[in-house]
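Q: got a predicted model here, sequence first, then my questions.
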Amino acid sequence: MSRFSPFASSSGPWDPSHRLETSWLLPPALLAAVRALFGIYIFITLIFVIAWDCEQASLGGCATAGDQFSYFTVLTYWGLAFYFAVAAVHTATYAFTGAALLDRFPRALQHLHALFYSTVTVFPFVVTAVYWGKLYAGPWFPVMFDAWRNVSQHAMNSGFALFEIVVARTVPQPWVHIAGLITLLALYLALAYITRATKGFYVYSFLDPAQKGGSGLIAAYVFGIAVGCALVFAIVQGLIWVRRWVTETKLGKDGKFAHADRQAVDIEMVQPSKA
């Protein structure tokens, strides 16, 4: 691994220059505020959608609202909400003390946070591509609420992910994260069929074996989404590499650090390279 990797050895610091809590563009306090703002918006959207659905008695009311938790779109949107909330806390503690709360976590949880980062920079693009490419058939939503809900969950989600790719100082993540992402997709597939068994409906029509093409077409869709997920991960890796090359190598913007953290860059630069 390069000297810029936050994934240090078990005896060294986790993220020597706090790449997960800093930006090349925004000071840490402002980055924490933006992440918190994104998290608040996503939480408000999710809660408002639940409340709205509960009020629509003719459409099933709160039973329909509960069905939302069977949809990959909604689950990944909750993931975004919690990521930004957690990331805001870690960034704020770094901004005001020079040491992120994440630094005090067990190494296993630090690795899980890195995987969390990979999920929120990959799954939103998968959701956006599948929804607008496969599920959305038009015409545009006649009810403004439906338009807002779908734009928030199927378009702005990718905008939030792009912010983390472009503005943060993160490095390309370990390629083993692909296995973690595919495992999460497999677990969701199991949830989708549990929903069919317990609630009697398919969350996505292409998972129905009664459709034209049967099980073979389902396998093709599932395989295609898994391959697409791996491809998106590779593209995200490339975008992060390009952002680092442009901002750090070409523009010389090493990052904006907390006042209490004067040795951030120096500590990272002297870390020995890991094979």
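A: The structure has been received and is ready for your questions.
Q: from here on, contacts and neighbour counts on C-alpha atoms
A: Noted.
Q: for the chain, which segments are assigned as strands?
A: Along the chain, counting by DSSP state E, no stretch forms strands.
Q: tell me the centre residue of it?
A: Nearest to the mean C-alpha position of the chain, by C-alpha atoms, centre = their mean, lies residue 120 at 0.6 Å.
Q: thought residue 82 was touching that residue, still the case?
A: No. Checked against C-alpha atoms under 8 Å, the pair residue 120 and residue 82 is beyond contact range at 10.0 Å.
Q: residue contacts, the residue nearest to the centre of the chain?
A: In this structure, residue 120 makes contact with 76, 79, 80, 83, 161, judged by C-alpha atoms under 8 Å, 6 or more residues apart in numbering.
Q: neighbour-wise, give me the winner out of these.
A: Tallying neighbours with other C-alpha atoms under 10 Å puts residue 80 at the head of the contacts of residue 120, with 26 neighbours.
Q: take this one as well and set it beside the first:
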Amino acid sequence: MSKRRPFAFGTDLWDPSDRFETSWLLSPWALFCFRALFALYIFTTLVFVLAWRCVNEIDHCAAARDQFSYFTTLTYWGLGFYFLAAAVHTFTYARSGRSLLDRFPRPLQALHSALYTTVVVYPFVVTIVFWGRLYSGHWFTLEFDGWSNISQHAMNSAFALFEIVVPRTNPPPAVHMLWLILVLALYLSLAYLTHATKGFYPYDFLDPAKQHAFVAAYVFGIAVGALIVFGVAWGLIWLRKFITEAKLGKEAYEDLELSGPRTSR
């Protein structure tokens, strides 16, 4: 991506040292196993939550469908699909020395990079907003509620931290801040569309009848918070790269005899 043309996909070689599929700490096969395990846990959680709500909630499957109006649920699905895609790309790299991602068109490669950025930012935003603003302070009376909230509002950040610390990814480009805000704006539209079509706000701080002018403060605050989290994630990735590569001299942990970084397609 050119610094003079931040919105261009670029024509240079994509990820020549396979940073998205390798780790300074784990072998490609071990990284694949962790990512596949995380994807399995996330999708199992999502499906079980939907099924449980269909069976146990008063509105049955209507309550389950309402879950798709919540930013928590949508970001958790995004986390699951990221780990599924990342596991596939890591598997193909571990098996052949060249990932499936490397064979994709450049726009899809750029979208994978943008998805990675959302994975290392949004889970922390969800965790902070939930435990700082939405959590009542009383532990959940049902084991299901406790487990589902820990899975979606705490383990999500643990998964994100794994992607910050363990792979060899570069810090995300600054232009991704725009996409983070754009996605938040689209979700805000979905929240008010939910109220218009279903009669409820996914989060009470978006209700102008209750919060009045504070709605704008909440929206602005979350947007700024997302950019701050982006900055912290960027710094942590840079620090990891500096410590592991510049100071410790650790490149990719390889268990394959590969020919080295690619120089051509």
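A: Received, thanks. Computed from a predicted structure; not experimentally measured.
Q: got a TM-score for the two of them?
A: For this chain pair, the superposition-based TM-score is 0.94 by TM-score structural alignment, normalised by the length of structure 2; 258 aligned residues with a C-alpha RMSD of 1.7 Å.
Q: where along the stretch 1-150 of structure 2 do the helices fall?
A: In the stretch 1-150 of structure 2, the segments counted as helices under DSSP state H, counting those that start in this stretch are 28-56, 61-66, 71-96, 106-119, 122-129, 143-153.
Q: so which of those comes closest to residue 169 of structure 2?
A: Nearest to residue 169 of structure 2 among the helices of the stretch 1-150 of structure 2 is helix 106-119 (9.3 Å), distances taken as C-alpha to C-alpha.
Q: tell me what angle the closest one forms with helix 71-96.
A: Per axes from the mean of the first three to the mean of the last three C-alpha atoms, to 10 degrees, the angle that helix 106-119 of structure 2 makes with helix 71-96 is 130 degrees.
Q: report the distance from helix 106-119 of structure 2 to the chain centre.
A: Averaging C-alpha coordinates over helix 106-119 of structure 2 and over its chain gives two centres that are 11 Å apart (C-alpha atoms, centre = their mean, to the nearest Å).
Q: ok, which stretches of the stretch 151-265 of structure 2 are helices?
A: For the stretch 151-265 of structure 2, applying DSSP H, counting those that start in this stretch gives helices covering 155-165, 176-198, 208-211, 214-241.
Q: tell me which of these is the most buried.
A: Burial of the helices of the stretch 151-265 of structure 2 is given as mean neighbour count (mean count of other C-alpha atoms under 10 Å); helix 155-165 ranks first at a mean of 20.
Q: now it: which residue numbers in structure 1?
A: With the alignment judged by TM-score structural alignment, the segment of structure 1 matched to helix 155-165 of structure 2 spans residues 156-166.
Q: outside of the matching stretch, which residues touch it?
A: Counting by C-alpha under 8 Å, 6+ apart, stretch 156-166 of structure 1 makes contact with 38, 77, 80, 120-122, 124-125, 128, 236, 239-240, 243, all of which sit outside it.
Q: surely residue 65 of structure 1 and residue 55 touch.
A: No. The pair residue 65 of structure 1 / residue 55 is not scored as a contact, 9.5 Å apart, by C-alpha under 8 Å.
Q: higher neighbour count, those two?
A: For residue 65 of structure 1 against residue 55, the residue with the higher neighbour count under other C-alpha under 10 Å is residue 65, and the figures read 18 against 14.
Q: which residue in structure 2 lines up with residue 233 of structure 1?
A: In structure 2, the residue matched to residue 233 of structure 1 (TM-score structural alignment) is residue 230.
Q: so its match is in contact with residue 123, correct?
A: No. Contact status for residue 230 of structure 2 versus residue 123: not in contact, 11.2 Å apart, counting by C-alpha under 8 Å.
Q: name the residues contacting each of the two.
A: The overlap between the contact sets of residue 230 of structure 2 and residue 123 (C-alpha under 8 Å, 6+ apart) is empty.
Q: grab the nearest non-local neighbour of the counterpart of residue 140 of structure 1 in structure 2.
A: Residue-level alignment of residue 140 of structure 1 against structure 2, with TM-score structural alignment as criterion, gives residue 139. Distance criterion C-alpha to C-alpha, 6 or more residues apart in numbering; nearest residue to residue 139 of structure 2, sequence neighbours excluded, is residue 146 at 7.4 Å.
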